[in-house]
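Colleague: structural data only, the sequence is not supplied:
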């Protein structure tokens, strides 16, 4: 082995470039962040061949003084921090002073800049480090050409032009979303791709994510002491097959952090189908002293001082935002105005229509799932459906026939016909005028025993009655069980082997485990004993559940494993108790279901993430039938 010796500066910079510059998008990120830190109000990006041939970034920021240009290309030279206190309160995008030196070590780099008040601009070459006068308005131009020209082995790892450009485009979008107050332009091979004027956040989000995203998103605005969360999250129905539309910013810095991702995922836990992913653009503002941005060479990961508080704040803020059902506001103001402007033969005749029927139907629906509530109180499973389907009847729906024999089916059909006739008679009676149509309107009919057709101010509403009733029951069951959980003592404690990390997690999180209903204690150097569990999970494999729970507690400051397991059981119960297909409902029963949907959180999706209802406006129906054309 050779003797220890210092490395030459050029090799040091090239090694450092391996951490900072792994592709053209990395170069673009560092240069764009420097432009933002310089106070630029307008930034132009020009790319050639996906950024491999050239990346040129022009900004109108404060510029760099002539005597500082050479220092800008040196390692660990920066104007952004000067002490440890500055490092602990970093508010700028860049701060290490490594980026330009690393870039200049693996590409032909030219830096031109004119500082505020300077007579003219100066240019420095990254290789020769020679200064020369230049013609430039106030600001800076960073020109990076022929990436990895002097390290051909690294160049071989670059992908096709289209792939590298796609990464650059994504990096541009991140900066553009983080700073809507800055005007940005991106061109590739001479063609302008994005031209984004400064403006409000919503306009920038619509420009980069599409108007469709904004129309299917809810705005987030939550404060809790030093924490503030703003932005937009998609409705569950707008979920995507991949995570390509997820942007999270901490103090303006785009991050990919498992703590934040976990909090978002848990907020969507029972409203997005398992194979789908939500879209969002979220901005977390936090005291810079409460977050460490110096834990990753590319500054894309962060570490929070109060991780548990941050996780819970984001989780609850998003859960509150998503909890409001779209059914509660299915008819927005513009739709109502449009309905009022329709011709007389189009205008929905809703005022004064079947208020009394709705009231009587609601009375029939109110006694919800007594068998489930008794189960929650006693923590013992109750029969979901006996021969008389008592659980379904208790949930507010008429009991279905058991299907045993032709006579049972015939009598049930007769009873359904009588109920339908009674509902028709109710809706035909003169009724007092209502204050206004409810968001989901009033039921018109039932389609093939599966869907409810209703009319509201905007047009036609279609409801999947089983999916909707399933969500209603599920939310009621969760409400009943949201207090302190019932506990099941184990006759024989469950003793099993665990790692030292699990022992430490159990001791550190003992209060959390107790609040969940677990009585856990160490039974040896590498053994845990569980003496009680939540009653709802009494039949679950204790060792497997506890190992999963402790792993979650180690990775995240809080856990939703137990809640998820409990909710899986409640979802199954709600599914069994919900009204089934081919059940004939009366108009009052259908209207009562619509009213319950309007009053239920997350009523837009069933427990499996499928939509429960959809709206067809009068305008859409007119276009389909080509009326007025």
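Modeller: Sure, I can see it. Source: prediction; values computed, not measured.
Colleague: could you use CA atoms for every contact and neighbour count after this?
Modeller: Fine.
Colleague: quick one, longest helix in this structure?
Modeller: For the chain, the longest helix by residue count, based on DSSP state H, is helix 406-428.
Colleague: which elements pack onto that one?
Modeller: Applying 3 or more CA pairs under 8 Å, 6 or more residues apart in numbering; DSSP states H and E, we find helix 406-428 packed against helix 355-365, helix 587-598.
Colleague: how much does the first one deviate in direction from helix 587-598?
Modeller: It refers to helix 355-365. 80 degrees (axes from the mean of the first three to the mean of the last three CA atoms, to 10 degrees).
Colleague: against which helices or strands is helix 355-365 packed?
Modeller: helix 406-428, helix 587-598.
Colleague: quick one: distance of it to the chain centre.
Modeller: Computed by CA atoms, centre = their mean, to the nearest Å, the chain-centroid distance of helix 355-365 equals 37 Å.
Colleague: can you state the direction angle for it and helix 406-428?
Modeller: Orientation check (the same axes, to 10 degrees): helix 355-365 against helix 406-428 gives 140 degrees.
Colleague: still on that earlier bit, which one, of the helices and strands packed on helix 406-428, ends up nearest to residue 424?
Modeller: Among those, the nearest to residue 424 by CA to CA is helix 587-598 (7.1 Å).
Colleague: quick one: the helices in the stretch 201-350 of the chain?
Modeller: For the stretch 201-350 of the chain, the helices defined by DSSP state H, counting those that start in this stretch cover 201-209, 211-215, 258-267, 307-323, 333-340.
Colleague: one more: the stretch 351-500 of the chain?
Modeller: Under DSSP H, counting those that start in this stretch, the stretch 351-500 of the chain gives helices at 355-365, 370-378, 390-394, 406-428, 465-480, 500-508.
Colleague: how about those helices in CSV, adding distance to residue 61?
Modeller: Formatted as CSV, the helices of the stretch 351-500 of the chain follow (distance: least, CA to CA, whole Å):
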stretch, distance to residue 61
helix 355-365, 64
helix 370-378, 63
helix 390-394, 68
helix 406-428, 69
helix 465-480, 53
helix 500-508, 49
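Colleague: what's in contact with stretch 116-128?
Modeller: Applying CA atoms under 8 Å, 6 or more residues apart in numbering, the contact partners of stretch 116-128 are 62-63, 65-66, 69-70, 73, 104-105, 108-115, 130-139.
Colleague: quick one, what contacts residue 165?
Modeller: So residue 165 contacts 25, 49, 50, 51 (CA under 8 Å, 6+ apart).
Colleague: repeat that for 10 Å
Modeller: 24, 25, 47, 48, 49, 50, 51, 52, 159, 171, 188 (CA atoms under 10 Å, 6 or more residues apart in numbering).
Colleague: check it against this one:
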């Protein structure tokens, strides 16, 4: 027997809407904290019990809710952030749909207390189990707003069954607080769980404060290995930090991307970032970054998903290419592209941290000239700069090598002009030691030479006409008609890259010529990968990636092998080549090619100056 069509009650409508907005306590925290930020607060306090299942209270010092609007704030689709279609087409606030508070109230016991900055007292309102609002009553509260959510999903047991353990729910909630706190360093945040303080982040007023927040939320290694970037173009600005590829991670757990201050998970953005890192990471490794994209609000649609995790760009290809180019340029420059004060990382620290999961190399077995120790044990590092010129003058090749001693004497200006300094020794047949005015450089000789050779091969490949290899037996590939249309529309572009593909009927392609370097490749697999990229992203780097894989193998075989003894001239020549090469911070397999150990770090090792 069919039921009659009827209008749902407001309470049931809100509970249905809660299915889109409220997934778990972390979802509640996100909505409430974003409301606090939209209210121009300077501090947010989050108190949690049992992972947020028992209780979750968010308190801010924002401008508060006027007394005559307090009840209205708990009504569905009631908001002060959007008034007409023009506001919706250029959203500048984190929240705007007017669904969060009534949806949360429909699946919990909610208490709302607020006081406007120009009001002498606060008002409190609570929501009954049937969704009815109790009459507002006076309450004690400083200027700002508190939203107290208790017993989440108490009246929807089917939803409550899907909640995980207290530890798991707290982990999700902590992640939400962390990613919001990373985007708003000027706001103070405090997170407490079962009375224990997990985060107490003061507002960051300067670079030192921002560094302290990064170290607290992402760790010292992120701060030390982060490369800064800030570029603008065509109404777009991309800024933030990206960790050197050599210090990638085994998980994609430190990837934060914000669009106009909103944390997003966008396929277009992810593809642009992956493409920028495609030639730099070892298989299975993941980049780490904290990036902010700013663009006019009219160029991005935030109203794609109720949780607002996804966005849609009006000029997607332009945004994709901008992100890709900016990241590619910055990663190509590497640490050597930083200002001298920031060479050890984005914040000018000394020694670089090791890559996750990589063993720490021990220094030992020094070969080459014996190093003198002109400073007393109790001395600080002030004397290092004065000794540098003498140290470099001491580094001469043995008599009879034919090298003019004067050529080995380098002025202080020359030293400062070369960020990798000058060689002093080769140890264990593998590593090169170089001295700079502010520390010690350790180079993996084979890895560095491999990257230099790889970049030269790529430059040669791209600077000349692509050599094509006709196939003795053309390769047929069966595809869908729309995929054949896609390839047919790109035949000229593909031919310029050395790949000649003909279409012989509605669903069959024939590969007739390929780049000479790829004559032994899986041609059918290459075409299918190309189609996948073109269908989803409108572009593909598969050909370049395939060619680069061959060039990388060639560079590896041509690099300096371990245990070959180099002269000082050869070592210094390698350092100069490294300073000129792009992407020199890591080898073709994603491992670091060099690290810096600052004199501050060396002093700590030996307790010098204490």
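Modeller: Here it is on my side, so go on. Note that the structure is predicted; figures quoted are calculated from it, not measured.
Colleague: which one of the contacts of residue 165 of structure 1 sits closest to residue 233 of structure 1?
Modeller: residue 171 (20.3 Å).
Colleague: surely the closest one and residue 25 touch.
Modeller: Yes: look at residue 171 of structure 1 against residue 25 with CA atoms under 10 Å: they come within range, at 6.3 Å.
Colleague: more neighbours: which of these two?
Modeller: Neighbour count, other CA atoms under 10 Å: between residue 171 of structure 1 and residue 25, residue 25 has more, with 23 against 19.
Colleague: let's verify that one: helix, strand, or coil?
Modeller: helix (DSSP: H, G, I helix; E, B strand; the rest coil).
Colleague: surely it touches residue 173?
Modeller: No: using CA under 10 Å, residue 25 of structure 1 is not in contact with residue 173; the gap is 11.4 Å.
Colleague: which residues do those two both contact?
Modeller: Counting by CA under 10 Å, 6+ apart, the residues touching both residue 25 of structure 1 and residue 173 are residue 167.
Colleague: helices along the stretch 501-610 of structure 2, start to end?
Modeller: 523-537, 542-558, 568-580, 599-605.
Colleague: re the thing from before, now list the buried members of the contacts of stretch 116-128 of structure 1.
Modeller: 62-63, 65-66, 69-70, 73, 104-105, 108-115, 131, 137-139 (16 or more other CA atoms under 10 Å).
Colleague: now the equivalent of residue 455 of structure 1 over in structure 2: how far from residue 422 of structure 2?
Modeller: Residue correspondence to structure 2 (TM-score structural alignment): residue 455 of structure 1 is matched to residue 435. Per CA to CA, to the nearest Å, residue 435 of structure 2 is found 6 Å from residue 422 of structure 2.
Colleague: where do the contact lists of these two overlap?
Modeller: With CA under 10 Å, 6+ apart as the test, residue 435 of structure 2 and residue 422 both reach 392, 415, 441.
Colleague: is it true that the match of residue 455 of structure 1 touches residue 443?
Modeller: No: in this structure residue 435 of structure 2 lies outside contact range of residue 443 using CA under 10 Å: 11.3 Å.
Colleague: need the overlap of contacts for those two.
Modeller: Joint contacts of residue 435 of structure 2 and residue 443 (CA under 10 Å, 6+ apart) are 420, 423, 596.
Colleague: residues in contact with stretch 343-352 of structure 1?
Modeller: If you take CA under 10 Å, 6+ apart as the criterion, stretch 343-352 of structure 1 is touched by 338-342, 430-438, 441-442, 455-460, 618, 622.
Colleague: distance between the ends of it?
Modeller: End-to-end for stretch 343-352 of structure 1, by CA to CA: 19 Å.
Colleague: and it, which residues are buried?
Modeller: Neighbour-count burial for stretch 343-352 of structure 1 [16+ other CA under 10 Å]: 347, 348, 350, 351.
Colleague: just the buried ones from the contacts of residue 165 of structure 1?
Modeller: The neighbour-count test (16+ other CA under 10 Å) applied to the contacts of residue 165 of structure 1 identifies 24, 25, 47, 48, 50, 51, 52, 171, 188 as buried.
Colleague: please list all residues in contact with residue 131 of structure 1.
Modeller: Contacts of residue 131 of structure 1 by CA under 10 Å, 6+ apart are 66, 67, 69, 70, 111, 112, 122, 123, 124, 125.
Colleague: check residue 35 of structure 2 too.
Modeller: Counting by CA under 10 Å, 6+ apart, residue 35 of structure 2 makes contact with 29, 41, 58, 60, 62, 93, 94, 95, 96, 100, 101, 145.
Colleague: looking at the residues you listed, which are in helices?
Modeller: Secondary structure defined by DSSP H assigns 29, 100, 101 of the contacts of residue 35 of structure 2 to helices.
Colleague: and residue 310 of structure 1, what's its match in structure 2?
Modeller: Matched across to structure 2, residue 310 of structure 1 falls on residue 319, judged by TM-score structural alignment.
Colleague: count the residues that sit near that match.
Modeller: Number of residues near residue 319 of structure 2 (other CA under 10 Å) recorded here: 20.
Colleague: in terms of neighbours, single out the busier of residue 435 and residue 422 of structure 2.
Modeller: residue 422 (26 against 22).
Colleague: how about that one: what's its closest non-neighbour residue?
Modeller: Of all residues not flanking residue 422 of structure 2 in the chain, residue 434 sits nearest, at 5.0 Å (CA to CA, 6 or more residues apart in numbering).
Colleague: what's near enough to touch that neighbour?
Modeller: Listed by CA under 10 Å, 6+ apart, the contact set of residue 434 of structure 2 reads 420-426, 440-443, 571-572, 575, 596.
Colleague: most surrounded residue in the contacts of residue 35 of structure 2?
Modeller: Most surrounded of these: other CA under 10 Å gives residue 100, at 30 neighbours.
Colleague: need the contact list for that one.
Modeller: Residue 100 of structure 2 makes contacts with 14, 17-18, 20-22, 27-28, 30-32, 35, 73-78, 306-307, as judged by CA under 10 Å, 6+ apart.
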